[in-house]
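Q: give the three-dimensional model of this entry:
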Amino acid sequence: MVVLRLCVRLLSIVSLFIMARLLVPEDYGIVALAMSFYAILDVVTTFNFDLPLIQNQQATKDDYNTAWSLNILMGLFIAIGLLIGCYPIASLFNEPQLVPIFLCLAGMAIIQGFTNIGVVNFRKELNLKKEFNFEFGKKILSFLVTVGAGLLLKSYWALVFGMITNCLAGLILSFIMSSYRPSLSLKSWRSLLSFSKWMLFTNVLLYANNRLMMLIVGSSLNTKILGNYSMMKEVADITTVELVLPIQKALFPGYSKLTDDKPQLAQVFLNSIAMIAFFGVPIATTLAALNEHFVITLLGEKWLSESWMLKIFCLAGAFSLVTGATLSIYYALAKPQIVTAILFIQGAIRISLFSYFIIQGYITEALLSILVTAILSTALSLVISCRLLSLPVFQLLWPLTRTTLSAVLLMASLLLLTKWFPLQYNFFIDFLSMSVMTLIGIVVYTVCHFSLWYFTYNSQNTAYCSKATGAESIIIQLVKPKLSALRLRLST
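A: Have a look, this model is predicted:
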């Protein structure tokens, strides 16, 4: 699942960097504005029926057919909403280009609703090779269409055509790759909604914590700033938040099979959090520290003036990584209402602060409010997770503390290195400088992390430091047999 997401996001990064040089911020702004309204309709109709199908190990054919039928109805609802609202919204924002975009998005919603529900079994049965082929197949086709249309049209239509291709490819591949053939039925709607109603609330709150920010920026500021905001957030999400999604998809069905063995579930949870933080936090920290080098090298000079946004988004993404890693445990334990509660608290604080600062014209402070609320939600989620699994809080926090201290040292070293490797506004020189600084930062982070673990491992008070839990122990257990085999091979 991690390889899948890396491949998908690699294509996204390549597409993003190509399109960033072909299009202007205004193009991204108009599509981001249209997608914000699409997301409003999508969020109030997305019940994530795949989750109860995975969580319920005895789901019936009626459950699958009902889920497919409800997805079709939700797609039609989105399409009708877009058709009704296209002209009023275009007039409200004085953007006539929104009308044809909305028409295309309406067709996309209908196509997506008919996707075969049988693909849910790829994850439920942990047949992740099929999941890889399905998701990567959609992405590669979408990538080819987006880049090809971008080279030919050099307009925002390339982005729209790419999204439609992704949905159409998903529809076709879902029926090719899954032998399940759904039929229209609503027999199990009550049992599905008993779980999925919380997913609706969660999706609304996720929208409020993400897409609503774009609407606030778009309504108060110009499309150029919105385009910069959208681009920097997308880049940050690719390298931070998106990293945890494939792990969540794999952990959720795995957690669901361990709910009857709480000690084993708790240990798997601890190891998962530690590993996600170990690999995800330094990526976010490095990108935050080298934001100017990254932007000018891979996006172009026209995006450089707003590269500071990338720094804040990446730091917030580092905390969101840890928060996101805890969500699967709530779903596996059939407690989706906890996710809803956490997102509600975060959203209430974030939207209030963000709106206030944007109205006052304080863009920097508005983005900092995203970082602050990300920290608060992470702390809250970790405490609740420990209570559910009967874990001492310190047993979870100490591995994360090692990661935090190592990330602080990483950030300090990279900021120092940027003084020695300033921007030269030359692609090859700046790319080489960024690569060298990144390699040095990786060494600093790894040495610091393992040093802290080593001293903990050899300390007398190891009972509270949980020396057996942590990314370092897992990595050593994975690497040690391979090194032993290599040493034996070399000796012979």
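Q: contacts and neighbour counts: CA atoms only from here.
A: Fine.
Q: now name the helix or strand holding the residue nearest the centre of the chain.
A: The centre of the chain sits closest to Glu242, judged by CA atoms, centre = their mean, with a distance of 2.9 Å. Element membership for Glu242, per DSSP states H and E: helix 241-256.
Q: one more to put side by side:
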Amino acid sequence: MAQDSTPATHTLSARASRGFAWMLVQTLGSKIAGFVSQVFLARLLMPKDFGLVAIAYIAASLPTVLRQTGVPQILIQKGDRFDRWANSAFWMEMATGGVATLMVLAAAPIAAWAYHAPELAGLLIVISAFTGLSALGTVPTAKMSRDLRFRELALLGAGTNVLAAAISVACAFSGLGAYSFVIPMPICMGLRAIAAWWLAPVRVRWQPQLYRWWAMAADSGRLMVVGLCYLVQVQADKLALSIWHGKATLGRYFFATNLSSQIVQLLALNLGSVLFPVLSTLKEDTPRQVAAYLRASRALALAGVPICLAEVVLARPIILVIFGPKWIAAAAVLQVAALAAGVQLAGSSAANLLQAQGRFHAAMLWSLASAATFTVLVFLCSFSGGAVLVAVGGAVCALLVIPAQMLSAIRPGAGRAGDVASVYLPPLFLSVLALAPVGLLEVFVPWFDHHAAVTLVLGAIVTPAIYLPLAWTLRRAEMGELLRHAGPIGRVLRRAGFS
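A: Model prediction:
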């Protein structure tokens, strides 16, 4: 597909890349703190604690669908008319947040009875407070996204995420068990909402302007379906395991899939938060919009796919050295989930492109197809086997749906199947070359004392030493794009000789 080279395109590309750099810096800090907290939680808690909190998230998921109204996307799409719609959007969010809170509270005793776990009631009461507070900051946060104020969004996200990690570890040391996961949620969400209103105040009146709610309802309804489908894909596998398997099995699966999703959250979700508002400014020029999306996706895949594949190769050493032998049964789940994460990473922002094009109906249909496929596969796999087979079902769903969704999203801009292949194949080929030495060591060298630690250290040194020069030599355009606009990370790498 031809690349657009107009000055406006480069300006928006630079703004998107700088925004992504800020969000990447935020998430690097957040994920480092989150990873450290996950290590402590894995060492201090048992698999059944992870399983218990996974069940609590399942029980809270259906009521929280009401929070998936798509109000941020709708407001961002309004552009210069944001202020006209902000008041009604705020009251719509407060109404749905209040109803969702009551529904989570109502689900608490039912879940405790259904799973024979009295602790679930308390966990869900804490989660209900988070559900209500999450509505408060939606409108000012959307305003910052509309204005492309990614620096403020990054600092806001980093501060609250680091605080949440610290509170979680403190709770685990205090012996609070599964509560260590949920207690930080309402505290940090409340502080985040206060900070968002201080950074981006929005004029709110006491009139809820109900007539505007109906005007937003069509797009909001479609986006709510998209949100429901997302929650299905987040929770259906865990629900299936909770029906046919014990809390410990579910806990190990929850632990492994959370670990594998770190790179997706680090890169793809932050790209989406930047890409949607930037692509929305190009909604009248579809070829440029698609070209910008493909550039971002190729750069994203080049950065993230090798990390996902490294998790596949190094899953056992990672768990033994960092998290402890009690989690070794989760290694195979981590390997399969990391493969799925690599597919999701490169293609996850296709939904952002569809929404930026205003194709909310198409986004809804793809979400429905993905959720239905995922649910059928993971339930069949859970009934037929255990956690590893459920992870395989999720990976198969990703391989079937995500590349097809990408192709659908780029078709209006003359995108082709070859463009989708150009996102996945180069980083896959380079990653296999870079990981081959440590993979051979892990598979063929007989086990010896400290084998896992030696393998992990060599993987951390040898793999990037091979991958980065190869990527710079063979994929110079994508690497240059990353380094030019990666903020402080790019400056460090350029000083190291990648320029």
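Q: by how much does the helix holding Glu242 of structure 1 deviate from structure 2 on average?
A: The superposed helix 241-256 of structure 1 is, by mean CA distance after the TM-score superposition for structure 1, a mean 1.4 Å from where its aligned residues fall in structure 2.
Q: same question, stretch 442-453 of structure 1
A: Mean deviation for stretch 442-453 of structure 1: 4.1 Å (mean CA distance after the TM-score superposition for structure 1).
Q: contacts only, for the residue nearest to the centre of structure 1.
A: Arg5 (CA atoms under 8 Å, 6 or more residues apart in numbering).
Q: go with 10 Å
A: Contact analysis of Glu242 of structure 1 by CA atoms under 10 Å, 6 or more residues apart in numbering lists Arg5, Leu6, Arg9, Glu234, Ala236, Gly280, Gly317, Ser320, Leu321, Gly324.
Q: Asn426 of structure 1: which of the residues you listed is nearest?
A: Comparing these against Asn426 of structure 1 with CA to CA places Ala236 closest, at 23.1 Å.
Q: so the closest one makes contact with Gly280?
A: No: using CA atoms under 10 Å, Ala236 of structure 1 is not in contact with Gly280; the gap is 11.7 Å.
Q: quick one, which of the two is more surrounded?
A: Counted by other CA atoms under 10 Å, Ala236 of structure 1 and Gly280 do not tie: Ala236 has more neighbours, with 26 against 23.
Q: tell me the contacts of the more buried one?
A: So Ala236 of structure 1 contacts 230, 242, 283-284, 287-288, 309-318 (CA under 10 Å, 6+ apart).
Q: in helices, which of these fall?
A: Using DSSP state H, the members of these that fall in helices are 230, 242, 283-284, 287-288, 309-318.
Q: just the helices in the stretch 251-400 of structure 1 please.
A: With DSSP state H, counting those that start in this stretch as the criterion, the stretch 251-400 of structure 1 has helices at 262-289, 291-298, 307-332, 336-360, 363-389, 393-420.
Q: now the first one and helix 363-389, what's the angle there?
A: Here helix 262-289 of structure 1 points in a direction 170 degrees away from that of helix 363-389 (axes from the mean of the first three to the mean of the last three CA atoms, to 10 degrees).
Q: name the helices or strands packed onto helix 262-289 of structure 1?
A: Where contact means 3 or more CA pairs under 10 Å, 6 or more residues apart in numbering; DSSP states H and E, helix 262-289 of structure 1 is packed against helix 223-239, helix 241-256, helix 291-298, helix 307-332, helix 363-389, helix 393-420, helix 427-457, helix 471-491.
Q: roughly how far is it from the heart of the chain?
A: Taking CA atoms, centre = their mean, to the nearest Å, the mean C-alpha location of helix 262-289 of structure 1 is offset from the chain mean by 14 Å.
Q: cool, the last one as well?
A: Taking the mean C-alpha point of helix 393-420 of structure 1 and that of its whole chain, the gap between them comes to 22 Å (CA atoms, centre = their mean).
Q: now it on structure 2. Mean distance?
A: With mean CA distance after the TM-score superposition for structure 1, helix 393-420 of structure 1 departs from structure 2 by a mean of 2.9 Å once superposed.
Q: same check, this time on the first one
A: Once the two are superposed, helix 262-289 of structure 1 sits an average of 1.2 Å from its aligned residues in structure 2 (mean CA distance after the TM-score superposition for structure 1).
Q: quick one: that helix to helix 427-457, angle?
A: Helix 262-289 of structure 1 runs at 140 degrees relative to helix 427-457, counting by the same axes, to 10 degrees.
Q: measure the aligned residue in structure 2 for Ile442 of structure 1 to Ile263 of structure 2 for me?
A: Applying TM-score structural alignment, one finds that Ile442 of structure 1 aligns to Pro464 in structure 2. According to CA to CA, to the nearest Å, Pro464 of structure 2 and Ile263 of structure 2 sit 16 Å apart.
Q: distance check, the counterpart of Ala158 of structure 1 in structure 2 against Gly19 of structure 2.
A: When structure 2 is aligned by TM-score structural alignment, Ala158 of structure 1 is paired with Ser180. Using CA to CA, Ser180 of structure 2 is found at 32 Å from Gly19 of structure 2.
Q: who has more neighbours, those two?
A: Shown here are Ser180 of structure 2 and Gly19; by other CA under 10 Å, Gly19 has more neighbours (28 against 25).
Q: hmm, back to that, find residues that contact each of Ala236 and Gly280 of structure 1.
A: Common neighbours of Ala236 of structure 1 and Gly280 (CA under 10 Å, 6+ apart) are Glu242, Gly317, Ala318.
Q: and the last one, what pairs with it in structure 2?
A: Ala318 of structure 1 maps onto Gly342 in structure 2 when the alignment is built from TM-score structural alignment.
Q: ok, and what's touching stretch 106-123 of structure 2?
A: 52-53, 55-60, 62-63, 100-101, 104-105, 124-125, 127-128, 178-183, 242-243, 247.
Q: among the residues you listed, which ones are in helices?
A: 52-53, 55-60, 100-101, 104-105, 124-125, 127-128, 179-182, 242-243, 247.
Q: surely Phe161 of structure 1 and Val145 touch.
A: Yes: using CA under 10 Å, Phe161 of structure 1 is in contact with Val145, at 6.9 Å.
Q: find the nearest non-adjacent residue to the aligned residue in structure 2 for Ser355 of structure 1, please.
A: Here Ser355 of structure 1 is matched to Phe379 in structure 2, going by TM-score structural alignment. Excluding the flanking residues, the one nearest Phe379 of structure 2 by CA to CA, 6 or more residues apart in numbering is Ala240, at 5.4 Å.
Q: check Glu93 of structure 2 too.
A: With sequence-adjacent residues excluded and distances taken as CA to CA, 6+ apart, Glu93 of structure 2 is closest to Ala135, at 5.5 Å.
Q: cool, thanks, talk later.
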